[in-house]
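Student: Predicted model and sequence below, questions to follow.
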Amino acid sequence: MADSLPNDRPSGPAGTRGLVAPELLAGLDLLPKFEFTPELLAYIRSGAALTGLAPPPLSPAQQAVACAERFAPGPSGAPDVRVLVYTPPSAATARPVYMHVHGGGFILGGPEQNDGLNRTTAADLDCVVVSVAYRLAPETTWPGPVEDCYAALKWLHANAGELGVDRTRIAIGGESAGGGHAAALAIVARDRGEVPICLQLLDSPMLDDRTASASDPHPYCGEFVWTPASNRFGWQALLGVEPGGPEVPAGAAPARLEDFAGLPPAFVVVGALDLFLEEDMEYARRLMRAGVPTELHVIPGAFHGFGVAGEDAPQVQAMLRLRRDALARAFKLS
C-alpha cells in the first residue's frame, strides 16, 4: 500500500527525473508541461502550443514514398474516414500492409503527426502503410473512433487489389491512445470475424481507464508528459462518463476484456517511467495467459513519448529496431 512506503520513497509520481535515462533528458526538456482542461485543449488544437516541435526534414528515402489522401466509407450514419496511404517506390505487388492509428490521448492529433515514421516503415519493409484520421473525443465518444478505424480496416481489406496489398498480411498498431484504439480494433476484428489481423503493434498503449483512478498508483510512473490528471481527462472525453467506475460501457477499455483467446499476436513496448507501464505489462500477461503469442519490452529510463529524444538516443534506436523486427516477422520477411 502507498501509505506503507518508507519515508524516503515518493508516495506519488513525482521527483523521478533522476531515473530518466541521461540520453533522453534533452528530449524531455523539449516537451511542454501542462494539465488538460477544455480551454487548454482548444488552445493546443489551434497549434499554438506546439510550435517548437517541428519534425525533422524528410530524408531522400522518406521523400521517395508516395503519400495519397483517400476516403473510406464511414460507419453507418457517420462521415467518411480520411486515411493517408503510403506506398513505397518499388514495383512490388501484394505487399504487406500496416494500418496505423495515431496517438493523442483520444483528444488530439491526426495521421500527419507520424508522417516521417510511416514513410520510414513503408520504405524499410516495402509495405503499404495506411494511417487513419479517426474522429476525436470529446466531440465523438466511444465507440465512434474505433468504428472509424474498423471502417478503414474493412475498406483496406476490400480494396486490397487496388492498393496492391496482401489480405493475409495486415498488421495494425499505434502509439499511446492510438495503441489503445488498435487494441480495441483487434478485439472488434476478432469478434466480427471479417478481417484477419497478423499482428497488433502496441507502442505504450492506453488500455485501462482504471489507471486514472488507481488507489495505489505506481510511485515512479506518470510524472512526465502524460500524467494521471491528463489520463482522467482523456478517458472521460472518450467515455462520456467518469473513468474507473461501473458506468464505463462494456468494451470501451481493452483492459476490461474478459476473454483474450483468439486475439491476434501482439507486440507491446513501454517505457519504465510511463504511466501505462503496469497496465501494459498486465495486458501482455493476460494475452500470454490466453495463449496469444506476445512480445513485451520495457525500455529502462524511458518516459511517455520518449521518441522525441530523436534517433540518436540508444533507447529510441532500440525501440525502433524492436518494432521494425516485429513487423518483419509478422509480414514473414525474416
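Tutor: That came through, no problem. Predicted model only: the values in this text are computed from it and were never measured. Residues are numbered from 1 along each chain as shown.

Student: going forward, measure contacts between C-alpha atoms and count neighbours the same way
Tutor: Noted.

Student: need the helices for the protein, in chain order.
Tutor: 25-30, 38-45, 60-63, 115-125, 144-158, 160-163, 177-192, 228-239, 277-289, 314-330 (DSSP state H).

Student: In CSV: the ones you listed, plus mean neighbour count and distance to Pro138.
Tutor: Formatted as CSV, the entries for the helices of the chain read as follows, by neighbours: other Cα atoms under 10 Å; distance: least, Cα to Cα, whole Å:
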stretch, mean neighbour count, distance to Pro138
helix 25-30, 15, 27
helix 38-45, 12, 10
helix 60-63, 14, 34
helix 115-125, 20, 25
helix 144-158, 22, 10
helix 160-163, 15, 33
helix 177-192, 24, 14
helix 228-239, 22, 4
helix 277-289, 19, 23
helix 314-330, 17, 30
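
Student: okay, the ones you listed in a markdown table with distance to Ala255 next?
Tutor: Converted to a markdown table, those look like this (distance: least, Cα to Cα, whole Å):
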| stretch | distance to Ala255 |
| --- | --- |
| helix 25-30 | 28 |
| helix 38-45 | 26 |
| helix 60-63 | 35 |
| helix 115-125 | 27 |
| helix 144-158 | 15 |
| helix 160-163 | 31 |
| helix 177-192 | 9 |
| helix 228-239 | 13 |
| helix 277-289 | 6 |
| helix 314-330 | 22 |
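
Student: wait, which of those helices is closest to Leu257?
Tutor: Put simply, out of those the one that sits nearest Leu257 is helix 177-192, at 8.8 Å, with distance taken as Cα to Cα.

Student: ok so, going back, and of the helices of the chain, who's closest to Pro300?
Tutor: helix 314-330 (7.9 Å).

Student: can you give me the angle that closest one makes with helix 115-125?
Tutor: With axes from the mean of the first three to the mean of the last three Cα atoms, to 10 degrees as the criterion, the two stretches helix 314-330 and helix 115-125 enclose an angle of 50 degrees.

Student: can you give me how far helix 314-330 is from the chain middle?
Tutor: Centroid separation for helix 314-330 versus its chain: 15 Å, with Cα atoms, centre = their mean, to the nearest Å.

Student: okay, now the one to match up with it:
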Amino acid sequence: MNISNKMIHPEIRTIGKIIRFIIPYFKTSTFKLSRHIIGVLKKKSCKDMCYEQIYIPRKERRVTEDLLRICVYSPFERKKKATGILWIHGGGYGLGVPEQDEAFIRRFVLTYNCVVVSPDYCLSTIAPYPAALEDCYTALMWLKENAALYDICPNQLMVGGDSAGGGLTAALTIYARDKREVAIAFQMPLYPMLDDRMITKSSQNNDAPVWNTKSNENAWKLYLGSLYGTEDISPYAAPARLTDFSNLPPAVTYVGDLEPFYDETVNYMEQLKAAGVSAKYKVFTGCYHAFDIMAGKSTPAKEAVEFLMKNFEYAQNHYFKEQPFIV
C-alpha cells in the first residue's frame, strides 16, 4: 500500500513529508535512542491540574526495578463521583512516557471531572511481553483500590490509550474480563496496534508517514521477543487474535485510512459489534497514524477530538460496571 503525498489530506500533508524525511521508519536502534530522548518529558509539576508521581510495587519481577511509576492527574477542586481513567501512552510498545499524552489527559480532567492514572509501563526495549501488560494491570488495580481516596465512582473505571497504548487498552480489557478482579465500564483504544501477523491489506507494504510496515514489524519483534513469528501468541499480547469478544466493555475509536492499523482497527470494532458490544468508530480519509497528535490544529484532528469527547461524555452518563466482590 504505497502512500503518495497526493493521497494525504492537504492540511496534514506538509507535516507528513517532514516526518517521513526525518524518520523513514523505526529501527531497533531508533526505539532505544527515542526512548532516552522522550524520557526528558518526565517532570514534577503541572500548572493547570494536580500532578502526582507515585511508585507502587510491581507484582511480577520482569524488570530490575521493583517499583512502577504511575502519574496521577486530577482537578485542583475535586468533585464527588469522578470517573477514573487508566490512560496508556503510545510509542510502538518501545518508547514513550505518560507525560507525552497530557493533551488527552487534560481534556478528561479539566472538562469532565475525571481522575486519570497513567502508568510508566515497562517498554519492550527493556523487557518484552507480558511486562507492559502486567504493569498496566497493576496500575488498574491500584486505581480500583484507591478510588475512594480520589472520590472516584468505583463502578465507573475506564481505560484508554493511543497506538500501542490502544493495543494495551484492548489487551487489558480482555485480560481484566478473564481474571474477574476488576470491572471496566468503557474502553477507548485509539488507532490501536493489535495484530502482529500483519495480514491485512493496510498493514502490508505501507510507507505512510509516522508509522509504516517496517516500523510495525520491528516494533512487534521487540515486543514479542522469542514469540514473534509463532502461533503461540495470546490475545493478551495481540488482541486481533481474540476469538471470544463477548462481555467486553463498550468501545470507541477513530483511525486514518492511510495507516497500517486501519484494517485491523475496523475489523476489531466490527467483531465487537457482532458480539453485541456497543462499538463506535470513525474513519478519517487521507490521514496517517497519529494525525491528531502530529497535526493537532488540522480539521481532521479537531473532528477526531470532538468525536472522541462526544462519545466519552455519553459513556460517562450511561456506562457503569459494578466491581466484583473478591474474598
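Tutor: Ah, there it is. Since we're looking at a predicted model, the values are computed, not measured.

Student: care to give me the TM-score?
Tutor: For this chain pair, the superposition-based TM-score is 0.88 by TM-score structural alignment, normalised by the length of the second structure; 311 aligned residues with a Cα RMSD of 2.5 Å.

Student: picking that back up, mind checking which of the helices of the first structure is nearest Asp209 of the first structure?
Tutor: Using Cα to Cα as the criterion, the shortest distance between Asp209 of the first structure and the helices of the first structure is 6.0 Å, found for helix 228-239.

Student: Quick one: map Val195 of the first structure onto the second structure.
Tutor: Under the alignment (TM-score structural alignment), Val195 of the first structure pairs with Val182 of the second structure.

Student: on that earlier part again, closest one to Gly222 of the first structure among the helices of the first structure?
Tutor: Within these, the stretch nearest Gly222 of the first structure is helix 228-239; the backing value is 6.5 Å (Cα to Cα).

Student: so who does Arg17 of the first structure touch?
Tutor: Contact partners of Arg17 of the first structure, counting by Cα atoms under 8 Å, 6 or more residues apart in numbering, are absent.

Student: Which of the helices of the first structure sits closest to Ala78 of the first structure?
Tutor: Closest to Ala78 of the first structure of the helices of the first structure, according to Cα to Cα: helix 144-158, at 8.5 Å.

Student: What's the local residue count around Ala92 of the first structure?
Tutor: The burial metric for Ala92 of the first structure, expressed as a neighbour count using other Cα atoms under 10 Å, is 11.

Student: And His102 of the first structure, by the same measure?
Tutor: 27.

Student: Correct me if wrong: it contacts Gly174.
Tutor: Yes: the criterion here is Cα atoms under 8 Å, and His102 of the first structure meets it with Gly174 at 5.7 Å.

Student: circling back to that earlier point, mind checking the helices of the first structure for the one nearest to Gly262 of the first structure?
Tutor: With Cα to Cα as the criterion, Gly262 of the first structure lies closest to helix 177-192 of the helices of the first structure, at 7.0 Å.

Student: And the closest one against the second structure, how far off on average?
Tutor: Comparing helix 177-192 of the first structure with its match in the second structure after superposition yields a mean distance of 0.5 Å (mean Cα distance after the TM-score superposition for the first structure).

Student: Helix 144-158 and that helix, what's the angle between them?
Tutor: Taking the same axes, to 10 degrees, one finds that helix 177-192 of the first structure is oriented at 60 degrees with respect to helix 144-158.

Student: ok, residues contacting helix 177-192 of the first structure?
Tutor: Identification of contacts with helix 177-192 of the first structure by Cα under 8 Å, 6+ apart yields 100-106, 145-146, 149-150, 172-174, 195-197, 200-207, 251-254, 262-264.

Student: If we use 7 Å, what do you get?
Tutor: Counting contacts by Cα atoms under 7 Å, 6 or more residues apart in numbering, the residues outside helix 177-192 of the first structure that touch it are 101-106, 146, 149-150, 172-174, 195, 200, 202-207, 254, 262-264.

Student: go on, stretch 199-217 of the second structure?
Tutor: Contact with stretch 199-217 of the second structure is made by 1-3, 16, 19-20, 25-27, 198, 258-264, 288-289, as judged by Cα under 7 Å, 6+ apart.

Student: that older thread, which ChimeraX command selects the buried ones in the contacts of helix 177-192 of the first structure?
Tutor: A single ChimeraX command selects the buried members of the contacts of helix 177-192 of the first structure (16 or more other Cα atoms under 10 Å):
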select :101,102,103,104,105,106,146,149,150,172,173,174,195,200,202,203,204,205,206,207,254,263,264
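
Student: Quick one: map Leu123 of the second structure onto the first structure.
Tutor: Aligning on TM-score structural alignment places Leu123 of the second structure opposite Leu136 in the first structure.

Student: who touches the equivalent of Gly271 of the first structure over in the second structure in this structure?
Tutor: When the second structure is aligned by TM-score structural alignment, Gly271 of the first structure is paired with Gly256. Each residue near Gly256 of the second structure by Cα under 7 Å, 6+ apart is listed here: 262, 283-289.

Student: one more time with 8 Å, if that's ok
Tutor: With contacts defined as Cα under 8 Å, 6+ apart, the neighbours of Gly256 of the second structure are 191, 262, 283-289, 291.

Student: And these, which of them are buried?
Tutor: Buried by 16+ other Cα under 10 Å: 191, 262, 283-284, 286-289, 291, out of these.

Student: Gln316 of the second structure: which of the residues you listed is nearest?
Tutor: Tyr191 (21.1 Å).
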